[in-house]
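Colleague: Any chance you could fold what I've pasted below:
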Amino acid sequence: MSLIIIDQGNRIQTPVKALFKSRSVDASAASKGSSSLPGSEENFKRTEDRLIRIDSESSRRPPSSAGSPQAAYEQTQTAGKPKASRPTLRAQQIMTFPVQTILVTASLRQAWLQLEEYRIAHLVIIDENEKPLGLISRPEIQEHGTDSTVTLAAVYEKQMVAATPDTELSQIASTFVNYPIAALPVIDDRDELVGIISRTDLVRLLINDAQVESWA
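Modeller: Model prediction:
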C-alpha cells in the first residue's frame, strides 16, 4: 500500500508529489527560511548521503575467483536453482511505537517540554478523540519559540504525509530522499495511529547491516 495524506484528520486523495516539489526537479530553489524545518536542505542532504551513498555488497567482497576449480564446482551445484527472494520490508517492521502524542490545544511550550522529557524529535498532534492531525518537530517549535504560549492549532501544518503498516520500505526511503519529510506517522485502516518512522530509523537499519541495498 502506498503513502496517504491526512488533511485536518481526514484522508484525501492528493498525491504526495502535489504537496512538495521533488528535489530532483528544483534542488537549488529551496528557500533560506526552510533551514529550520525538519526537512531542511542541510539535514536532508546529510541523511540522504547516509541512506543511498553506500557501497553494494559486491564492492566489499574480495576479488572474484570465478576461474578456480572451486568456483566451477559451486556453479554446477547451483545451476538451475532459483535464487532466493528477499522478503519485502514494510513499515510495521521498523516503526517505533507507542508514539508520543500531544493535543492540538496544547501550547508550543508544552510540546517542547514533552520532547525534552522523552528525548525525541517529533510529536504527533491529535484531537480530543485521539485522531492524528499533524506532526510537530523540534526545529518548528524553536522557530516559534520554546516558551511560547501559542497553541499548536495555530502553527502546525494542516496536511500530513503518513504511511500505512503495509507501506513498503522502498517507498518510504524514496520519500525521505525526494521530499522535505523527516518522519512519517503510521496509520492503520481505522485511521488510528500505530507507529512512526523517521530517517533515524532507516539509518539504524543501515548500521545494523540490514539488507537495504535494493530499497530504491
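Colleague: C-alpha only now, for contacts and for neighbours.
Modeller: Will do.
Colleague: ok, which stretches of the chain are strands?
Modeller: When secondary structure is read from DSSP state E, the chain shows strands at 4-7, 10-12, 101-103, 122-126, 132-137, 159-162, 183-187, 193-198.
Colleague: contacting residues around the last one?
Modeller: If you take CA atoms under 8 Å, 6 or more residues apart in numbering as the criterion, strand 193-198 is touched by 91-92, 94-99, 131-132, 182-188.
Colleague: just to revisit the earlier point, among the strands of the chain, which is nearest residue 205?
Modeller: Using CA to CA as the measure, strand 193-198 is the one of these that comes nearest residue 205, at 11.4 Å.
Colleague: The closest one vs strand 183-187, what angle?
Modeller: Between strand 193-198 and strand 183-187, the angle formed by their directions is 160 degrees, by axes from the mean of the first three to the mean of the last three CA atoms, to 10 degrees.
Colleague: now strand 193-198, how far from the chain's geometric center?
Modeller: 9 Å (CA atoms, centre = their mean, to the nearest Å).
Colleague: now it and strand 122-126, what's the angle there?
Modeller: Orientation note: strand 193-198 sits at an angle of 150 degrees relative to strand 122-126 (the same axes, to 10 degrees).
Colleague: Could I have the buried ones of the contacts of strand 193-198 as ChimeraX selection syntax?
Modeller: Of these, the buried ones can be selected in ChimeraX as follows, counting by 16 or more other CA atoms under 10 Å:
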select :91,92,94,95,96,99,131,132,182,183,184,185,186,187
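Colleague: Distance of the residue of the chain most remote from its centre relative to residue 130?
Modeller: For the chain, the C-alpha farthest from the mean C-alpha position belongs to residue 69; by CA atoms, centre = their mean, that distance is 46.4 Å. Using CA to CA, to the nearest Å, one obtains 65 Å as the distance from residue 69 to residue 130.
Colleague: now the strands of the chain as JSON lines including distance to residue 207?
Modeller: As requested, the strands of the chain are exported to JSON lines (distance: least, CA to CA, whole Å):
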{"stretch": "strand 4-7", "distance to residue 207": "28"}
{"stretch": "strand 10-12", "distance to residue 207": "34"}
{"stretch": "strand 101-103", "distance to residue 207": "28"}
{"stretch": "strand 122-126", "distance to residue 207": "22"}
{"stretch": "strand 132-137", "distance to residue 207": "24"}
{"stretch": "strand 159-162", "distance to residue 207": "24"}
{"stretch": "strand 183-187", "distance to residue 207": "19"}
{"stretch": "strand 193-198", "distance to residue 207": "15"}
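Colleague: Could you also give me the structure for this next sequence, so I can compare it with the first?
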Amino acid sequence: MALFVYDHGYRIQTPKESLFQPGGVNSLNRSRHSHRSADTEDRLHADGEKFVIPGPNSQAQQNTNTDSVSKAYTSLAEESSAETEAPKLTVSSVMVSPVHTINPTTPVSAAWKRMHSLEVSHLIVTEDDRPLGLLSKVDLLEAGSDSITPIKEIYSKQLIAATPETLIQDVAISFIENEINSMPVVDKEDKVVGIICRTDLLRLLVSGAHLESWV
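Modeller: I've put the predicted structure just below:
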C-alpha cells in the first residue's frame, strides 16, 4: 500500500497503524463461509469404499479421462490468464491539482476567508512545498472563524499522504479505516502535487467510470 505518514512535515517510518488507529469497520476482508455438509461428503469419499466397474482397460480408460479433463482445465486457465486485466485506477487520475496550500503563520480569520472564497473544506499547510499538516473547516470553526491565532496552533500535524501511483482502492480503505476525509498527494521529493478527498471518490462512484478496476 503506497501510503506514507508525515509528522511535522517529515516522512517517518513509524507504521501507519501505530499513529492512526483503524476504525469505522471491523474488517475489510471477505469472510469465508463454512459448509459443513461439504466436509462430511469429503470424509465419506475418503473413508468409504471405492466402487470400480470391472472390465478390460478400465484403468487405462480412467487415466485417459483424467488426462482429458486436466488438459481441458489447463487450456481454460491459460486462456483466462491471457486475457488483459483491466488497468487499476490510481490517484493520479482522480486527484485535484494544483492544490490549494496555506502558510502555517496565516491567522485563522484569513484562512477562513481563503477557504470560503475557494469553496473548499481543506487546505494543506506547507513550507517549501513540503506538507506540514492538514487544515480543515472544522479546525477553523473550533478555533473561531474570526480568531487571529496562527493556524500552526490548530492544524493537524500528523497526516497520511498518497502518491500519484497509489491505488484508489488503498485510499478508499484508508478513508474508512482511519476516518479521514482528505489526503495530500506527494511526489518522490516529498513535494505536494495534489489532494484527494472523499468527494472525489463519490464523484467517481456516481460516474461509474471503470468501477470494476478498483473495487
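Colleague: List the TM-score for the superposed pair.
Modeller: These two chains, once laid on top of each other, score a TM-score of 0.71 by TM-score structural alignment, normalised by the length of the second structure; 164 aligned residues with a CA RMSD of 2.0 Å.
Colleague: separation between the residue farthest from the centre of the first structure and residue 93 of the first structure?
Modeller: The span separating residue 69 of the first structure from residue 93 of the first structure equals 42 Å under the rule CA to CA.
Colleague: re earlier: for the strands of the first structure, which one sits closest to residue 173 of the first structure?
Modeller: The closest approach between residue 173 of the first structure and any of the strands of the first structure, judged by CA to CA, belongs to strand 193-198 at 9.8 Å.
Colleague: That closest one vs the second structure, average offset?
Modeller: For strand 193-198 of the first structure, the mean distance to aligned residues of the second structure following superposition is 0.4 Å (mean CA distance after the TM-score superposition for the first structure).
Colleague: Can you check what angle separates that strand from strand 132-137?
Modeller: Interaxial angle of strand 193-198 of the first structure relative to strand 132-137 (the same axes, to 10 degrees): 30 degrees.
Colleague: the helices in the second structure, which residues?
Modeller: Listed from the start of the chain, the second structure has helices (DSSP state H) covering 16-19, 36-47, 58-82, 108-118, 137-143, 168-178, 198-207.
Colleague: With mean neighbour count as extra columns, can I get the ones you listed in JSON lines?
Modeller: Supplementary listing: those in JSON lines, determined by neighbours: other CA atoms under 10 Å:
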{"stretch": "helix 16-19", "mean neighbour count": "13"}
{"stretch": "helix 36-47", "mean neighbour count": "10"}
{"stretch": "helix 58-82", "mean neighbour count": "11"}
{"stretch": "helix 108-118", "mean neighbour count": "17"}
{"stretch": "helix 137-143", "mean neighbour count": "16"}
{"stretch": "helix 168-178", "mean neighbour count": "19"}
{"stretch": "helix 198-207", "mean neighbour count": "13"}
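Colleague: need the contact list for residue 26 of the first structure.
Modeller: Shown in contact with residue 26 of the first structure (CA under 8 Å, 6+ apart): no residues.
Colleague: So it versus residue 178 of the first structure, what's the distance?
Modeller: Distance of residue 26 of the first structure to residue 178 of the first structure, given as CA to CA: 11 Å.
Colleague: same check, this time on residue 200 of the first structure
Modeller: Separation of residue 200 of the first structure from residue 178 of the first structure (CA to CA) stands at 16 Å.
Colleague: Does residue 200 of the second structure touch residue 95 like I think?
Modeller: Yes: shown here, residue 200 of the second structure and residue 95 form a contact pair, counting by CA atoms under 8 Å, at 7.4 Å.
Colleague: How about residues contacting stretch 147-164 of the first structure?
Modeller: Applying CA under 8 Å, 6+ apart, the contact partners of stretch 147-164 of the first structure are 1-8, 16, 91-92, 104-109, 125, 133-136, 172, 184-189.
Colleague: Was I right to think residue 164 of the second structure contacts residue 188?
Modeller: No: here residue 164 of the second structure lies out of contact with residue 188, judged by CA under 8 Å, at a distance of 9.7 Å.
Colleague: higher neighbour count, the two?
Modeller: Using other CA atoms under 10 Å, the more surrounded residue of residue 164 of the second structure and residue 188 is residue 164, with 20 against 8.
Colleague: Return the residues in contact with residue 215 of the first structure.
Modeller: Here residue 215 of the first structure is in contact with 169-171, 173-174 (criterion: CA under 8 Å, 6+ apart).
Colleague: Identify the residue nearest the geometric centre of the second structure.
Modeller: residue 170 (1.2 Å).
Colleague: What separation is there between the residue nearest to that residue when sequence neighbours are not counted and residue 161 of the second structure?
Modeller: The shortest distance from residue 170 of the second structure to any non-neighbouring residue, by CA to CA, 6 or more residues apart in numbering, is to residue 1 (6.3 Å). Here the criterion is CA to CA. By it, residue 1 of the second structure lies 11 Å from residue 161 of the second structure.
Colleague: of these two, who's got more company?
Modeller: residue 161 (24 against 10).
Colleague: that older thread, nearest to residue 58 of the first structure, of the strands of the first structure?
Modeller: Ranking the strands of the first structure by proximity to residue 58 of the first structure (CA to CA) places strand 193-198 first, at 28.0 Å.
Colleague: Tell me what angle the closest one forms with helix 169-178.
Modeller: The directions of strand 193-198 of the first structure and helix 169-178 differ by 50 degrees, with the same axes, to 10 degrees as the criterion.
Colleague: residues in the second structure matched by strand 193-198 of the first structure, start to end?
Modeller: Using TM-score structural alignment, strand 193-198 of the first structure lines up with residues 192-197 of the second structure.
Colleague: quick revisit: so can I have a markdown table of the helices of the second structure showing distance to residue 152 of the second structure?
Modeller: Output for the helices of the second structure, formatted as a markdown table (distance: least, CA to CA, whole Å):
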| stretch | distance to residue 152 of the second structure |
| --- | --- |
| helix 16-19 | 20 |
| helix 36-47 | 59 |
| helix 58-82 | 53 |
| helix 108-118 | 9 |
| helix 137-143 | 11 |
| helix 168-178 | 23 |
| helix 198-207 | 24 |
